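Undergrad: need coordinates for the below:
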Amino acid sequence: MQTMPALALRGLTVYPKMMVHFDVGREASVKAIEESMSSNQPIFLVAQKDIRVEEPDRNHLFAMGTVSVVRQILRLPGKTIRVMVEGQIRARLHELTQTDPYLVAQVEPVETSEHYEGKTNSLRAEAAIRQAYELFDRYSELSPKNASAEMLMNIMSSEDAGYIADFLAQNVSMRVLDKQSILDELRPVQRLNKMNRLLRREVEILEMEQSIQRRVQENMTQNQKDAFLREQVRVIQEELGEDGDNELAAYRRQIADAKLPEEVETKLLKEVMHLEKQPFGSAEASVLRNYLDVCLELPWTKTSKERVNVQAARKILDADHFGLEKVKERILEFLAVKQLAPDLKGQILCLVGPPGVGKTSIGMSMARALNRKMARISLGGVHDEADIRGHRKTYVGAMPGRIINAVRQAGTRNPLLLLDEIDKLGSDMRGDPAAALLEVLDGEQNSTFRDHFVELPFDLSEVLFITTANTTSTIPKPLLDRMEVIELPSYTDEEKLQIAKQHLLPKQLKRHGLKKNQLKITDDAIREVIVSYTRESGVRVLERELGALCRKVAMGIVSQRYKQAHVTGDTLEEFLGPRKFHPEKNGLENQVGLVNGLAWTSVGGTLLEAEVNVVPGSGKVELTGNLGNVMKESARAAFTYIRSRAVQLGVEPNFYKEKDIHIHFPEGAVPKDGPSAGVTITTAMVSALTGIPVRGDVAMTGEVTLRGRVLPIGGLREKSMAALRNGIHTVIIPKDNESDLEEIDQTVRGALQFIPASHVDQVLANALEHPPLAQPAEDAGEAPLGGPGTSSQASIPRT
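TA: Next up, the predicted model:
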């Protein structure tokens, strides 16, 4: 039994009497090599069972290894060393007596050098040796990289079966387990027989690889031969003047029949000539065929006969859409101009409004009214310029851009292209698609639009572009400048009722397989759906709720609970469940420091409550609710205004030193920003500081300055409708927005009381239960605006 340093080998096996070079990188292995050299003692080399293990123990090592001597060490850059070792004898590993800082093994030699070197002259040994000569000779022919003449001579010069087996195992590429099985075998003849079996398997694998390679080469040769013969046939046909009905002739006929512009025809004929010169099966030929197919499918000269009739268009728009009178009027004006000036180009309409108000469907109605083909392009999330302009045809997987694809899909050069969600374009390192649209939507440039794939000017001037967006704030200004914006306002509850009766309900009945007599729903029930189950500017959720109602009725009819359903406002909850919204829930309860503000979003108006609480402190002002910079500045302006007028407002003059003020807008997960919350924050702070409750039936909107002036805001129509939906009776608006009241639906104006205010004092006089001022501002007593007979206590008509 001997104790010596040990080295765990990964993917390598060392045999006795073999000289082997290998690199050592693990720290423990390097230390074992250095210990063996410094102490002039042998080292035990043993293979790992799993090469992925970085710190092997006894269970990770094979039992049989080789006692070796380190002959040479060469240090490489880094911590790696290259060693040359010479195997001595086989040895069996009993245990590892040390694992740190390097492995130390207790081993037992299993054979002496005299036993190993003894010659075996039996017939079996001679037969095994001859078989090894034969197999290795065949292996050398099949794998010249792994065998050399020197190796073959080394084997031929030896008659020791054990040595030949070890030599072959050391130099032939085999799996680690196969190499270890040769090392484990102690009997020389059996070892050589086992090696012969493994070598025969390697030879069969190499023969199979060579056979596969030969067949591949033969197939390639056959393809080259076919291409050569086809080229000969083509040349012979040209010499005989016979241009058969082949692919190239078909392309030439299509180009001639298409009556293309001269520049386009010349370019395509050149591409056909280029295709003609390509060898059979070449990649470039496939690219050229794809290019020719795309170009020939484009409607270079094909147009659809346009129908410009204002009366017919009016009927179609009225049949497809209820309300939206101003939008319809603008579209009819557009058509009237087209009727008088057919050659007028460059008009691009942008329909802007909340989701669900019918922007896309208006575009479809326009296409039907004009008798134009239509193609729809959704731009939401597009962030690659190549989506608009296309890829150059030399790229792998190249294709035309969405504009050219849409024209090809429409099949005419004067279609109506509907560009949906233009406000949701993105941009990244692959370009800005909004910038690419500048050429498409410019009437002075798009007559020669060049797609990167087509590489030819295509006339887009006859295309009618209609774009849609929820808001214009995210559309780049240069792009917005090329479009005429038409705003689609939110629907009133009465408009939603008519839309549901005339359009949505019949559509859902047909979709769910119901007949008109199987579902009877009263107007009151539809109003309840609008008020209690939806809260939106459009009608998309309303349509979804009517679809849910139809499903419930269909289930009842199929299960034979009833043959027809009659839905009223009282029975609606049986079909749609509990009400989701309670418009009168606000209860118009007066509270201290709680104010109803009005906000505009891309999906319509909404009620935004502002809460203010005052606690003893040192004058800190805290803002919460995920507020943007503009709203934070509004809060600071309101705070300064209150400090400047503390005495007149009935606020303690030193409140900014002795009180902490916390301003909060609920639903902190929703980002909030915009220049219309100033009066809301000011009123809430004054109420909290004075203890005077705020009227719960009042909502307000407007920006405030340091001197208390109320500045105008936008989105008054949407904000007023949000107030109506939430049970508000009185809305305080900036005085400069009085002219916007003409844009508000008469139903809303008749249900709400509008109070214009030019100063915060007027806002406080109308919003607080009792004003803190002894005498309100000069204009505070101005008569409120609204329908006849409206007052601060007027109730909302139930819908």
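Undergrad: only C-alpha atoms from now on, for both contacts and neighbour counts.
TA: Will do.
Undergrad: continuing past the longest strand along the chain, what's the next helix or strand?
TA: If you go by DSSP state E, the chain has its longest strand at strand 81-98. Beyond strand 81-98 on the C-terminal side, the first helix or strand identified by DSSP states H and E is strand 103-109.
Undergrad: the structure of the following sequence is requested for comparison with the preceding one:
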Amino acid sequence: MRNDSARRGRRERERPRADPREQLEFSGQKCQIVQYPSGLAQSPVTFQEYPVSDSENRLPEAQNPGDGSEKGRSDTRLPVLPLRDVVVYPHMVIPLFVGRERSIDALDAAMSSDKRIILAAQTSAAVDEPEIDDIHHVGTVATILQLLKLPDGTIKVLVEGVSRARLDDIAVDEAGYFVAGHSVPAVSAPSSTEQTELGVLARSVVNQFDQYVKMNRKVPSEVLASIEGVDDPDRLADMVAAQMSLRVEQKQAVLEIFDAGERLEHLLSLMEAELDVLLVEKRIRGRVKQQMEKSQREYYLNEQMKAIQKEMGELDDVPNELEALEKKIEKKGLSKEARKKARGELAKLRMMSPMSAEATVVRNYIDTLVSLPWKKASKLRNTLAEAEAILENDHYGLEKVKERILEYLAVQKRVGHAKGPILCLVGPPGVGKTSLGKSIARATGRRFSRMALGGVRDEAEIRGHRRTYIGSMPGKIVQNLAKVKRRNPLILLDEIDKMSMDFRGDPSSALLEVLDPEQNHTFTDHYLEVEYDLSDVMFVATANTMNIPEPLLDRMEVIRLPGYTEKEKANIAERYLLPRKMIDNGLDESELRVTDEAILEIIRSYTREAGVRNLEREIAKICRKVVREVMELEGEDASSDAVTVDGAAADTSRDAAVDASHVPATDDAAAGDTGTIDAVTADAVVTVASSDDAPAMVTVTEENLEKYLGVLRYRYGRAETESKIGQVTGLAWTQVGGELLSIESAVVPGKGKLSWTGQLGDVMQESIQAAMMVVRSREESLGIDPEFHEKHDIHLHVPEGATPKDGPSAGIGMCTAIVSAVTRVPVRADVAMTGEITLRGEVLPIGGLKEKLLAAQRGGIKVVLVPEENRKDLTEVPDEITEGLDIRPVKWIDEVLEVALGVETSPDAEGAETPVSGSGEKPASSGPGVQTH
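TA: Next up is the predicted model:
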């Protein structure tokens, strides 16, 4: 009866069929049912049959099972047939397709006994091999009417439900199929009142089902006639439930209700809900039909219009541009609002003359809408190792930025989707902020777009112009999105601190909506007039200073990029700048070699900057001069086997091995450089070979560097070689990094006047007055004559008078300079200091510590005095900066004077008992210049 290989593992398929009293017909060959239950069919019923001998394929047919009535508990254990996606009710005749081996065994067992079997629905149709817990415990006792084997090995069985029953003690038989006892809860005979209620319920169900049949096209109208002739409420409820389009769970719930009255009430509530759904479906079908008729009518009229225009010669045979535009609107995935707007504009365009000016405006607007990437996005990179390798290869140092980007990628990989961060890279020029934005785009897998904000003062640059203006266009944000053709690019907002405002608006205020994650998903451009989602865009802003409006700054995550150390600059020059400039100037690796000492000398003596932009210019200058040397020497004697210039021996001890595979793209730093080419001397080691040999090699060393770059521009080493009276070395912060700040003080006979020069700001002037009061409060401990200040004038000057200076952190420097001038004690030349001073002589914390320590290191300072409260900030300063510096945190001015002058003083008792806690401050925003913050 079974084909083991064909049937094993095959899914069981159970599909309900129409009641045989209505129709039991299957296409193909026919098989006559041997016997029917009473009242089952009035005409022959046919089945499809595989044409093989009956002895091989046909099981014995069931005999008449009788009335099938069953009350109370039965001790007989019957086989259980689990069903998927079907529920069988009593008095229901239905064909089933059985293919699972366990189910076929259950059918064998039923046929070998009394042809009775329990049909129970599975709790989940997805389970292929159900267990006991996967079967509902209320099912239907059914009688097998006929079995038929199909060519594919499955069994088609015709069953008739007899009664609902509760399954007891479900178990697995030795043969592997389920068996269970069954019981039917006893239901008492209804009273006359209950009988009347049942009649009313039955009539209500029939009337409700009448409405259901009229609205549901899936139920044939003949079914209603058969149901109206049923007097038994129990049977009526089951027949109605079998004909309704219910979910399996709902049908099972009906099966589990044994009381006929409760079942009818439950069916009434189900039909009420189904009728509501059918009413909604009917309204929707009506609207769809009406819309289709309207569309067909419009299409017909448009076709007529085009035919008339073609006859009049207004149209040619080329494809209609408006139709192509309409297809774009439908295919580009516009938002609901944008699609509605585009369709409206297209309808207006159809009615306009192609030659009118308004038609061009409308056409440009629609083109802009469909050119935006509404759905198309780049696949973001999730591999942290690959992203880290890209960042490391493109940029040396900048660990905080790299760490933040890798954190973002890690979160994105974990949650599946993360909003793009809004970063603001703040640092001096030349540290690689713009090129870092490109590297971040590559590392995250986004497309890159740069938006220059320097000098922007019109709000329309951000939000676009309204279409009422002639020549209007969308803002830069929308334009960049249309250019990259992806909805999740990285947009670099370059020089965000250099925006300004005038009567045309404030662009920084317009950026508030763009950079706010809670608002930018509904960004509205004045030109588009529809919302566009910017939440997937990653914004990276760059700035040289924190001179940014506070509301805008609050929406960005600020990452400071301090200046590079000498070691970092040397690595950048060797790994990136030199290889790129050699390629730009046509030099081969075997033609130029620059020693490490020469690169270090360029950094120290020819550049003084926080970044590497000037360093790149100097390297480009060397490359240009070397190219000219090599070309001139090759032209003088191209046939010589080897020529040594001025008798100097050729130096080929080191190859110029460089790697230009990961050179970040920056601006051409060498543009505009001019100079005089010096003659080649013995200091420049050059070897010129014949055309058949290796090309000329030039080695640039520390000794011959002046021949290429000229005399030294800066004096590297100690800021002052000798200790002087009244001259102090302070530390200042500028837009290009830290700088040494010279402070001078002079005392002359006078009337106690205090003056200052050097373009000092208001904060710095007040700091001088506070320092003067500190000196006067310590006259006795410093050994100063009490009448000294009445008979002498004191003047302070900060050199480079053309440069504006401001900030409070030069306070201890001012005080030290005054004390040195008054006491005639020289200040140590190898000491630099920074810190704000209070009237009691306490030293308050400052900002920009790393940049100031870099300046001290470049200037050859040995001892640096910093506020005590900045001690914690030293942990974030790299060791290569602090190496060689004796950094001494100080709390009071007395400690400063002791180190710088060797003068021992003691603070007043009140100040010692109640020290004031200071706080750091930001750079002043008074404009370009030196900030002593």
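Undergrad: packing partners for the longest strand of the first structure?
TA: Contact partners of strand 81-98 of the first structure among helices and strands, from 3 or more Cα pairs under 8 Å, 6 or more residues apart in numbering; DSSP states H and E: strand 19-24, strand 64-75, strand 103-109.
Undergrad: could I get those as JSON lines with mean neighbour count and distance to Gly241 of the first structure?
TA: What follows is those, written out as JSON lines (neighbours: other Cα atoms under 10 Å; distance: least, Cα to Cα, whole Å):
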{"stretch": "strand 19-24", "mean neighbour count": "16", "distance to Gly241 of the first structure": "70"}
{"stretch": "strand 64-75", "mean neighbour count": "20", "distance to Gly241 of the first structure": "75"}
{"stretch": "strand 103-109", "mean neighbour count": "20", "distance to Gly241 of the first structure": "85"}
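Undergrad: and of those, who's closest to Ala367 of the first structure?
TA: Closest of those to Ala367 of the first structure is strand 19-24, at 75.4 Å (criterion: Cα to Cα).
Undergrad: of all the helices and strands packed on strand 81-98 of the first structure, which one is nearest His512 of the first structure?
TA: Across these, His512 of the first structure has its closest neighbour in strand 19-24 (74.7 Å, Cα to Cα).
Undergrad: what is the corresponding segment of the second structure for the helix or strand following the closest one?
TA: Per DSSP H and E, the first helix or strand lying C-terminal to strand 19-24 of the first structure is helix 27-38. Mapping helix 27-38 of the first structure onto the second structure (TM-score structural alignment) gives no aligned residues.
Undergrad: to which residue of the second structure is Ala249 of the first structure aligned?
TA: By TM-score structural alignment, Ala249 of the first structure lines up with Glu323 in the second structure.
Undergrad: likewise His729 of the first structure?
TA: So His729 of the first structure corresponds to Lys862, using TM-score structural alignment.
Undergrad: and its match, how many neighbours?
TA: Taking other Cα atoms under 10 Å as the criterion, the count of residues near Lys862 of the second structure is 16.
Undergrad: tell me which helix or strand comes right after the strand ranked longest in the second structure.
TA: Using DSSP E to define each element, the second structure has its longest strand at strand 155-172. Sequence-wise, the next helix or strand downstream of strand 155-172 of the second structure (DSSP H and E) is strand 178-184.
Undergrad: so where is that following strand in the first structure?
TA: So strand 178-184 of the second structure is aligned with nothing, judged by TM-score structural alignment.
Undergrad: understood, closing this out.
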